[in-house]
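**Q** Here you go, sequence then predicted model.
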Amino acid sequence: MSTTSIFLFLFSSLFIFLTTHSKSIPHITSPYLSPATISANYDAMVKNFKIFIYKPNPPFTFDSPVQSLFYTTLLDSDLATNNTDEAHLFFVPFPPDLTTRSVARLIRTIRSEFPYWNRTLGADHFYLSCAGIGYESDRNLVELKKNSIQISCFPTPDGKFIPHKDITLPSLASSHAPTSNASRFLGYVRSNWVKESTLVNELRTNPEFLVESEPSTPRIYAERLSSSKFCLFEYGGGDISGIAEALRFGCVPVVIADRPIQDLPFMDVLRWQEMALFVGKSGGAKKLKRLLVRACWERHDQMRGLGMAAGHHLAWNAPPQSFDAFHTLIYQLWLRRHTIRYVRRESA
């Protein structure tokens, strides 16, 4: 067989492979799980949603900037009401350093001084705790943990998040805009994103990957996000808080984890499975690169487009804007406004 024939055969085989696989990937244009209903539901929320906020005594401030921003924005919003008859949900604020015993005492006080908790055993209440609340034997903490909506920081420590009930806060993102949209690297690994040293060492010698040894400035960070096709994160080991920022800047997140992730921000609103890759820890750099190259052929552009379309939902603004991180979080609360009582977890 001549060289030309071999070339044509290989080209035809590659064309058939790409064509066949591209047809197997559905063309998705919306980043939403329910694109047909989200607009109407959001409009109803803006028009009707009301939240009663218990007054903390004494007043306090949150130690996390994203928690503080959410709290102050809620206090200043039209959502807050002093009319408990029109309230859909009740917010229980307490200091981040409050002991579990003190939290239990707070719920006991709310139970005895107000009639609202006992109507649903706290299922129409929510609270803000960056680290989350664990399982305790005290009745007040059990009802708080099992019935009330927890808003925590992402990622939440293992065992302190209940899927389909609890919510996580997207991290505060960089305000720097990217200066280039040209992809120069297949993958980007920031110094604190992946702790698995063997994988990082293998990627460091590959010129298709940008492995950052030291933290970069916000502007350089934005440029590296926008010039990379994929951004690598390790769930449970590295710092995964930058995943929302990667989406906003057009770098498709690759999350390395050996178990399903259930506490991603806005999981009941956004199509995370269509905007990010989730891969296991086994296989090393060769397997990872093979998966990324295949994803480039099959659906990288679609994933990047969906991620950037969802980006404004993950951005915090002051003052808040329509459907930004604050309003998307409030929208998740709106979806949970129908009270649900959870059965107490039986001890092993």
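**A** Thanks, I have the structure now. Residues are numbered from 1 along each chain as shown.
**Q** drop to CA atoms for contacts and neighbour counts, all remaining ones
**A** Noted.
**Q** What segments of the stretch 51-200 of the chain are strands?
**A** Secondary structure of the stretch 51-200 of the chain (DSSP state E, counting those that start in this stretch): strands at 51-53, 80-81, 89-92, 125-128, 149-153, 167-169, 185-189.
**Q** Included below, for side-by-side comparison, is a second structure:
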Amino acid sequence: MVTQTKNAELLQTISVTLNNNSTRDSISTLKRWERSTSMSQMNSLLIHSLVYSHSMRPQRLYVRDRELLSAKLEIENAPRVDNPPGLYAYAFRNISMFKRSYELMERMLKVYVYKEGEKPIFHNSKMRGIYASEGWFMKLIEGNKKFVVRDPRKAHLFYLPFSPHMLRVAMFDRNSHNQKELAEFLKNYVDLVAKKYSFWNRTAGTDHFLVGCHDWASQLTRHHMRNCIRVLCNSNVAKGFKIGKDTTLPVTYIRSAENPLKELGGKPPSERPILAFFAGNMHGYVRPILLEFWENKEPDMKILGPMSRDNAGKRRYREYMKRSKYCICARGYEVHTPRVVESIFYECVPVIISDNYVPPLFEVLNWEAFSVFIQEKDIPNLRNILLSIPEEKYVAMHMGVKKVQQHFLWHKKPVKYDLFHMILHSVWYNRVFQMESK
């Protein structure tokens, strides 16, 4: 009831604001930051990060450092390939570099997983729910024999196996700790690792990485773990997410740990009569504005509020996604949303309305080949923007969604190019390009 009251009050406030001011001004008033970073600006930041290393150079190069530098040189000079088997070239920034980098990762990469830390915060894999990406990656990396080594001296990367979600559940809910205290808990863990091993101090943590899907993960790790490669769902470039160092963890809402691929797929383009679909709770400031403009306004725009969470409601939600050309992925309280991966799962072209959100696998994927980005201020023009997209371009984006789908799927036993491997590749890729040549 409290949530419903707050949402109603927010809708009323937004309605009054929209009637009295321009849309651009009203949205700016509700935003938490001053400026938005466009997709072209994010692309420029990525290119800059590849050219100019941000890593702390160790006093001397170790064997593993030299191996990474060698890999960097091979990737930069990758032989040209146009249409490699198993990959959709148009969905990649540079298919030749990706293919070479992935091959080198498979051949070379070694990861050390710290044994320190106790359950439920460490080494504890939760495989269902909205934060399941944390658990799936942890489960699969800790059980991996190809990449994981027992001898840390053989490792190129070091994984800090904690769950930000479980940290919040275990400490915050029980003892009402604030974020500062949770961050201090992680600092003590880092101090333990740094005291016991030499590897953290050698690079100030730049060859270490963490994986966190909880909203708070970016805040909890921004100080004591700031040099690590942070794999975060909450990838907000306006709030400390570093393109080219950090990488985005896809939000994958897993409903069945036994069958994570259940209901996979959707209708072909000719059997998608709905132009755009959205349904969800009124988290944050964008979604109420979306509904204010588009709920019950056009027959081909199915823009809804919360849907029933029973089986019938979930089935109706899936069918909307499977029968819509475009699925609206509007930010909630934070920039990320599970709808991005859900759209790909159900073969619906994602329409991402979330300023400053860095999409998953940004280092290697050309998102504009299979999705649409709309700035929050342009919500009033949403339908016109979508209708202006030529049919042949929509069909090409739909094909792109189907082709990249393999990169966003969890498998109980990882397969080539799946989400486990693609996340690991992004960590590897960012670390390789942090290396400075002498």
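**A** Ah, there it is. Quantities reported herein were computed from a predicted structural model and do not represent experimental measurements.
**Q** How close are the two chains, by TM-score?
**A** After superposition, the two chains reach a TM-score (TM-score structural alignment, normalised by the length of the first structure) of 0.78; 307 aligned residues with a Cα RMSD of 2.8 Å.
**Q** ok, back up a step: please name whichever of the strands of the stretch 51-200 of the first structure is nearest to H176 of the first structure.
**A** Ranking the strands of the stretch 51-200 of the first structure by proximity to H176 of the first structure (Cα to Cα) places strand 185-189 first, at 17.8 Å.
**Q** Could you dump the strands of the stretch 51-200 of the first structure into CSV with mean neighbour count and distance to P319 of the first structure added?
**A** Output for the strands of the stretch 51-200 of the first structure, formatted as CSV (neighbours: other Cα atoms under 10 Å; distance: least, Cα to Cα, whole Å):
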stretch, mean neighbour count, distance to P319 of the first structure
strand 51-53, 22, 19
strand 80-81, 18, 16
strand 89-92, 22, 21
strand 125-128, 23, 20
strand 149-153, 25, 21
strand 167-169, 25, 17
strand 185-189, 23, 32
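**Q** okay, those strands in CSV with distance to H327 of the first structure next?
**A** Converted to CSV, the strands of the stretch 51-200 of the first structure look like this (distance: least, Cα to Cα, whole Å):
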stretch, distance to H327 of the first structure
strand 51-53, 13
strand 80-81, 13
strand 89-92, 15
strand 125-128, 16
strand 149-153, 14
strand 167-169, 11
strand 185-189, 30
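**Q** which one of the ones you listed lies closest to S24 of the first structure?
**A** Using Cα to Cα, the strands of the stretch 51-200 of the first structure put strand 185-189 closest to S24 of the first structure, at 23.2 Å.
**Q** what span of the second structure lines up against the closest one?
**A** Residues 274-278 of the second structure are the counterpart of strand 185-189 of the first structure, counting by TM-score structural alignment.
**Q** ok, now stretch 311-322 of the first structure?
**A** Stretch 311-322 of the first structure maps onto residues 405-416 of the second structure, going by TM-score structural alignment.
**Q** which of the residues in that stretch are buried?
**A** Neighbour counts over stretch 405-416 of the second structure (16 or more other Cα atoms under 10 Å) mark 405-411 as buried.
**Q** Out of the residues you listed, which sit inside strands?
**A** Assignment to strands by DSSP state E places none of these there.
**Q** any idea which of those is closest to Y159 of the second structure?
**A** Lowest distance from Y159 of the second structure to these (Cα to Cα) belongs to W410, with 19.4 Å.
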